[in-house]
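**Student:** Sequence and computational prediction follow.
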Amino acid sequence: MVALTLLTLAAGAAAAPALTARQQEIPEGWTWQVENWHAGCQRAGCNYNFNITVPTVEGDIAGVKAYCSGYRGYDTPDNYNLCQILEGANNGVSAKFGPRPEDGTGPKEIFISFEKGAYEPEGRPAYNFTGSAPAVYNAFVAPLLNFTVTPTQVTAVA
């Protein structure tokens, strides 16, 4: 009986498709363009708004353009805020301020996340690319800013 069970398990394993590693690399030289960055802080917290363009990587990633805005109170968690997709589909963008320093000033970084949507027919999971940039507070004192963000992390989304 044990031999029959082992033989059945071995036959089932041979018939099952091999698991493939689901890896997604950050494309070389891939940068995101942030435009019209505006951020400021008041007594209760800090806010930001900007446009972002995540370019297409031919044959791999469909790009998007999005409008992002968010607020972080001094006593609220730093959750990501979904951005409004202006162009593109099937992928998403979100942003959040980084942690607030102990000295009482505004957060030092903005984190931006791009989600490459899953593709079920191929069994491909979604991937989350994240990059950050210094949070510059230019409200009321400086013009809107433009800068680039380079993604530094990628993770599969279950």
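**Tutor:** On my side now, so go ahead.
**Student:** C-alpha from now on. contacts and neighbour counts both.
**Tutor:** OK.
**Student:** Without its sequence neighbours, what residue ends up closest to A66?
**Tutor:** Nearest non-adjacent residue to A66, counting by C-alpha to C-alpha, 6 or more residues apart in numbering: I85, 4.3 Å away.
**Student:** show me the contacts for the one you found.
**Tutor:** Applying C-alpha atoms under 8 Å, 6 or more residues apart in numbering to I85 gives the contacts 64-67, 92-93.
**Student:** rerun that using 10 Å as the cut-off
**Tutor:** Counting by C-alpha atoms under 10 Å, 6 or more residues apart in numbering, I85 makes contact with 51-52, 64-68, 91-94.
**Student:** would you list every one of the helices in the chain?
**Tutor:** 2-15 (DSSP state H).
**Student:** Let me see the ranges of the strands in it.
**Tutor:** Taking DSSP state E as the criterion, the chain carries its strands at 32-41, 45-54, 64-73, 81-82, 84-87, 91-97, 109-116, 126-134, 145-149, 153-157.
**Student:** residues near the spatially closest residue to I112 that is not a sequence neighbour, how many?
**Tutor:** Among residues not flanking I112 along the chain, A95 sits closest, at 4.4 Å (C-alpha to C-alpha, 6+ apart). A95 has 24 neighbouring residues, counting by other C-alpha atoms under 10 Å.
**Student:** Distance of T5 relative to V64?
**Tutor:** Taking C-alpha to C-alpha, to the nearest Å as the criterion, T5 is separated from V64 by 52 Å.
**Student:** Okay, one more to line up with it:
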Amino acid sequence: MIIHRTTSSPGWWLSGAVLLALAWWGKPLVLSDQFENHFYGLFYYSILAGMALFWALPSEQRFANGIFERRTMLLGLITLRTLSAPASAFSEIRLEQDPNLFRKDTIWLMVCSQKADDEQSGQVERFAFANWPATARNLATAQATAAALSQASGLPVITAETRAE
């Protein structure tokens, strides 16, 4: 079984700590005697609640017994929703690099299939398995994960260099 969890990232835990710090920092807005502060406090905490909702629902991707699966979990513990597809629905594993303007590029580990009826249009069905910031260490991790997925699923790994040839 190959698993990629969002909750295993230090960034997920750090953002949770930042949300707690922001909740503590906004307490004077709610504890004030002025109506304006209560209004701003309500607005502030409603935005914070929305951010906490997105934070509390991390995803987990895994491959086991010939099935690719994405699970949305509550705090990484309780499964709320599961999407799955058999490995036979896909034809290749791709490592793609997505350019970013304001931070490091992103490396995506995608499981793709070329639909038979859409070959002329070039539409590809994709399952995003994992992503990392583009560093040398993360590239090595992505390549190792792609190789492990390839061996477990029997799908070939296609890189940008392979596609160019």
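**Tutor:** Structure's in. What do you need? It should be emphasised that the depicted structure is a prediction, and the values quoted were computed from it without experimental measurement.
**Student:** what's the TM-score here?
**Tutor:** Scored by TM-score structural alignment, normalised by the length of the first structure, the superposition of the two chains gives a TM-score of 0.29; 84 aligned residues with a C-alpha RMSD of 5.2 Å.
**Student:** Go through the strands of the first structure and pick out the most buried.
**Tutor:** strand 91-97 (a mean of 23; mean count of other C-alpha atoms under 10 Å).
**Student:** list the helices and strands it packs on?
**Tutor:** strand 45-54, strand 64-73, strand 81-82, strand 84-87, strand 109-116, strand 126-134 (3 or more C-alpha pairs under 10 Å, 6 or more residues apart in numbering; DSSP states H and E).
**Student:** List the neighbours of the third one that are in contact with it.
**Tutor:** Residues outside strand 81-82 of the first structure that contact it (C-alpha under 10 Å, 6+ apart): 66-71, 92-97, 112-113.
**Student:** Looking at the contacts of I85 of the first structure, which one is closest to T148 of the first structure?
**Tutor:** Distances from T148 of the first structure to those, taken as C-alpha to C-alpha, are shortest for I52 (9.2 Å).
**Student:** Now do the contacts for that closest one.
**Tutor:** Here I52 of the first structure is in contact with 32-37, 64-68, 83, 85-86, 93, 112, 146-149 (C-alpha under 10 Å, 6+ apart).
**Student:** Would you agree T53 of the first structure is in contact with A66?
**Tutor:** Yes - between T53 of the first structure and A66 there is a contact at 6.6 Å, judged by C-alpha atoms under 10 Å.
**Student:** Farthest pair within the contacts of I85 of the first structure?
**Tutor:** Pairwise distances across the contacts of I85 of the first structure peak at 15.6 Å for N51 and N91 (criterion: C-alpha to C-alpha).
**Student:** Need the strands of the first structure in JSON lines (columns: distance to A11 of the first structure).
**Tutor:** Shown next, in JSON lines, are the strands of the first structure (distance: least, C-alpha to C-alpha, whole Å):
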{"stretch": "strand 32-41", "distance to A11 of the first structure": "49"}
{"stretch": "strand 45-54", "distance to A11 of the first structure": "47"}
{"stretch": "strand 64-73", "distance to A11 of the first structure": "46"}
{"stretch": "strand 81-82", "distance to A11 of the first structure": "47"}
{"stretch": "strand 84-87", "distance to A11 of the first structure": "48"}
{"stretch": "strand 91-97", "distance to A11 of the first structure": "40"}
{"stretch": "strand 109-116", "distance to A11 of the first structure": "37"}
{"stretch": "strand 126-134", "distance to A11 of the first structure": "32"}
{"stretch": "strand 145-149", "distance to A11 of the first structure": "50"}
{"stretch": "strand 153-157", "distance to A11 of the first structure": "31"}
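**Student:** List the buried residues in the helix or strand containing C112 of the second structure.
**Tutor:** Counting by DSSP states H and E, the element that carries C112 of the second structure is strand 106-114. Buried residues in strand 106-114 of the second structure, counted by 16 or more other C-alpha atoms under 10 Å: 106-114.
**Student:** Who are the packing partners of that strand?
**Tutor:** strand 92-98, strand 124-133, helix 136-153, strand 157-158.
**Student:** quick one: F147 of the first structure and L7 of the first structure, what's the gap?
**Tutor:** Distance from F147 of the first structure to L7 of the first structure, by C-alpha to C-alpha: 61 Å.
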